[in-house]
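Colleague: Make a model of this:
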Amino acid sequence: MDSGVGTATGASAGPVADVVAVDLGPGVRAGFTRRPGGVSRGPWAGLDLGLHVGDDPDHVLENRRLVERWAGMPVWYPRQVHGREVAVLDAPPEPGRALASGADGAECDAAVAVGRGHAVAVVVADCVPVLLADPAAGVVAAAHAGRPGLLAGVLESTVEAMVARGAVPASIRVALGPSAGPCCYEVPEQMRDDAAARVPETAATTRAGTPAIDLRAGCAAVLRRAGVGSVRTVGGCTIDDESFYSYRRAKVTGRCGGVVGIAP
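Modeller: Purely as a prediction, here's the structure:
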C-alpha cells in the first residue's frame, strides 16, 4: 500500500467503521471500508453496507451511520444495476435520504458530488469501487465497476459527468479499491475474450493458469484513455482476503463500500 493510504477506525468505544483512508487531494475525505467492525450478524457479520442482500435493514443503516461518522458528512448511495448511468448531486441529500438511498435512490452505478459537505458511495463484493476527485474543481465521484459496467462504459460516463460540472480530466485523481483479482477471478474463455475485445487490458490468467479477467487493469486503462491524470490501486484481491466481503467466496454475504466527499 502506498504512503497516501492509511487505516482509520474512528472512536474506540462501541462499533466503528473500519476504513482504509486514501489521499485524493486537499479537503477530500475518501476511503474503502473493510468487513471488520459494524453491527451486522450471521453471514453478513461486520460492516455490511448493502440494503439488497438479505441483511437486517436496521443493521445496515446503523453501519451506514458509522461510515457517515467517519466521513464527517452525509453519504449518498445509488441503487446499482451494473450499468453506466451516473447520478449528480449538486447539493446534500435531504436528511435521512442518504442512508436509505440504496432502497429508494436512483438506479445508476456512479454518483458525482459537487461542492462541499456531502459524499457519495458505492457498495461492492468483488467489483471495483472507483473513487475520483478533482479537489480544485470541487467535484468528486464514486463508481461501481464490475465486468458489465466496465464494458458498458460506466467510467467514461463518470468522467464525462465530472467534466460537465467543471472537473479537468488531467487533474482528476483516482483510487481503485480492493476487488476480485486476476489471481482468482476465473471466467469462461469466451467471456475473457469478449471482455478483451472491448478492453484489451482485462485479459488475464489465474494463478492456476485458467482464463481470468483483470478488472482493475481494465479500469486503469479506460481511465487513462479518458485523460485522467493519476490512477492508483489500493489493496489486494477480495476473494483471497477475508477482511473484505466476496460474492465469489460466499453467495450470501455483505457489501463493502467506497466513499468520497469534500469536507465541509
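Colleague: From here on, just use CA atoms for contacts and neighbour counts.
Modeller: Will do.
Colleague: List the contacts of Leu132.
Modeller: By C-alpha atoms under 8 Å, 6 or more residues apart in numbering, the contact list for Leu132 reads Leu24, Val140, Ala141, Ala142, Ile172, Arg173, Val174, Ala175, Val260.
Colleague: my read is it is in a helix, agree?
Modeller: No: with DSSP: H, G, I helix; E, B strand; the rest coil as the criterion, Leu132 is strand rather than part of a helix.
Colleague: quick one: which of the contacts of Leu132 is most hemmed in?
Modeller: Neighbour tally across the contacts of Leu132 (other C-alpha atoms under 10 Å): the maximum, 35 neighbours, falls on Val140.
Colleague: compare with the first, here's sequence two:
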Amino acid sequence: MTLESVTSDLLAPVAHGFFTRKGGASSGVFAGLNCGVGSSDQREAVMLNRARVAAAMAAPTDALLGMHQVHSADVAVVDGLPEDPDAPRPRADAMVTATPGVVLSVLTADCQPVLFADPEAGVIGAAHAGWRGTLDGVLEATVEAMLALGASRAGLRAVIGPTISQRAYEVGPDFFDDFMMQDPANGRFFAQGQGDRMQFDLPGLGLARLRAAGIDHCAWTRHCTYSDPERFYSYRRSTHAKEADYGRLISCIRL
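Modeller: Down below sits the predicted model:
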C-alpha cells in the first residue's frame, strides 16, 4: 500500500511530509506505519516502515535521522550523517541542519510535530513539541539554532502537523494552574469543559509561540490525531481504549 503524507505549500519547495499511519507493515494496535523504535511493536516491522518512509523521502534508510525524545527544549545540530548508523540517538526534541540529503524526523502520537524551513538559506528543522516542551521553549530554541546556521526570521516558515485538537484535549485544574502561574495570558488557550475540566488548545499555543518568536509564516494543518483513528495514532485515544501500547507517527523534512 502506498504511504500517505500531509504536506503544506508553506514549506515548498522543500521535501517534507507528515506521514499518516497508512501503508505500513505493522499489525494489531500498531496497524499501519508505526515508526516508533521505542514501541513494543515487532522491530522488523518498524524498521521496514522506516525504510518505506526513507524511500518516500527519496533518501537511503541511514539518512533518516531521529532523536531520543525527552520532552525538553534541547536542539541537536546535524552536520552530516553519523559514521555509525547504530550510534545512540541524541537526547533532544528538535534537530536542525544545513546539510543536503539528511532527513530530519520526529515521532508523535498527539504531541505537535513541527517542521521548519528557510528554503532560500538552505536550513531546515524539525521539533517534537508536547505541552511541556512548548512551554519550556523548544520552538524558540529551534528557531535560534536555525538562525545560527544562516536562516533568517523573515525567511523561516513553520508548520504544525497532525496533533491533538482542543476539543479532544481535556485537562484538570492542576494543569491549568501550571500554565497560569507561568503567564496569566495563557488562559486564552483554555476553554471551559465539564465540571472542573478544561479543554486545552495545544496547536494554538504552538502558533502563538512561533509568532512571538518572529515567525510570521506559520500554520497548523488542522488535523486532529485523536479524532481520526483511520489515519493517525493517538496516545490519549489508546489510553482511553485501555490498549497496551500505541503507534508513533513520523514527520520528515529534507533539503
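Colleague: Quickly name whichever of the contacts of Leu132 of the first structure is closest to Ser243 of the first structure.
Modeller: Distance to Ser243 of the first structure across the contacts of Leu132 of the first structure (C-alpha to C-alpha) is lowest for Ala175, with 18.9 Å.
Colleague: quick one: Thr142 of the second structure and Val123 of the second structure, what's the gap?
Modeller: Look at Thr142 of the second structure and Val123 of the second structure: by C-alpha to C-alpha, to the nearest Å, they are 11 Å apart.
Colleague: Determine the residues that are contacts of both of those two.
Modeller: Val96.
Colleague: OK, contacts around the residue sitting nearest the centre point of the second structure?
Modeller: The residue lying closest to the centre of the second structure (C-alpha atoms, centre = their mean) is Pro113, at 1.6 Å. For Pro113 of the second structure, the residues meeting the contact criterion (C-alpha under 8 Å, 6+ apart) are Phe18, Val106, Leu107, Ala126, Ala127, His128, Ala129, Ile160, Gly161, Pro162, Thr163, Ser251.
Colleague: Export these as CSV, with columns for distance to Asp228 of the second structure.
Modeller: As requested, the contacts of Pro113 of the second structure are exported to CSV (distance: C-alpha to C-alpha, whole Å):
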residue, distance to Asp228 of the second structure
Phe18, 15
Val106, 20
Leu107, 17
Ala126, 23
Ala127, 22
His128, 20
Ala129, 20
Ile160, 17
Gly161, 14
Pro162, 10
Thr163, 11
Ser251, 17
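Colleague: Mind checking which of those are in helices?
Modeller: Secondary structure from DSSP state H places none of those in helices.
Colleague: from these, which is closest to Gly36 of the second structure?
Modeller: Out of the contacts of Pro113 of the second structure, the member with the shortest distance to Gly36 of the second structure (by C-alpha to C-alpha) is Leu107, at 6.9 Å.
Colleague: The equivalent of the closest one over in the first structure and Ser179 of the first structure, how far apart?
Modeller: With TM-score structural alignment as the criterion, Leu107 of the second structure lines up with Val123 in the first structure. Separation of Val123 of the first structure from Ser179 of the first structure (C-alpha to C-alpha) stands at 11 Å.
Colleague: what do you get for Val124 of the first structure?
Modeller: Here the criterion is C-alpha to C-alpha. By it, Val124 of the first structure lies 8 Å from Ser179 of the first structure.
Colleague: what do you get for Val75 of the first structure?
Modeller: Where Ser179 of the first structure is concerned, Val75 of the first structure sits at a distance of 21 Å (C-alpha to C-alpha).
Colleague: Identify each of the helices in the second structure and give its residue range.
Modeller: 43-56, 131-136, 138-148, 173-182, 202-212, 235-240.
Colleague: residues near the equivalent of Ala212 of the second structure over in the first structure, how many?
Modeller: With TM-score structural alignment as the criterion, Ala212 of the second structure lines up with Arg225 in the first structure. Residues lying near Arg225 of the first structure (other C-alpha under 10 Å) number 11.
Colleague: Same check on Ala250 of the first structure?
Modeller: Residues near Ala250 of the first structure, counting by other C-alpha under 10 Å: 12.
Colleague: most tightly surrounded among the helices of the second structure?
Modeller: With neighbours defined as mean count of other C-alpha atoms under 10 Å, the helices of the second structure peak in mean count at helix 138-148, which reaches a mean of 22.
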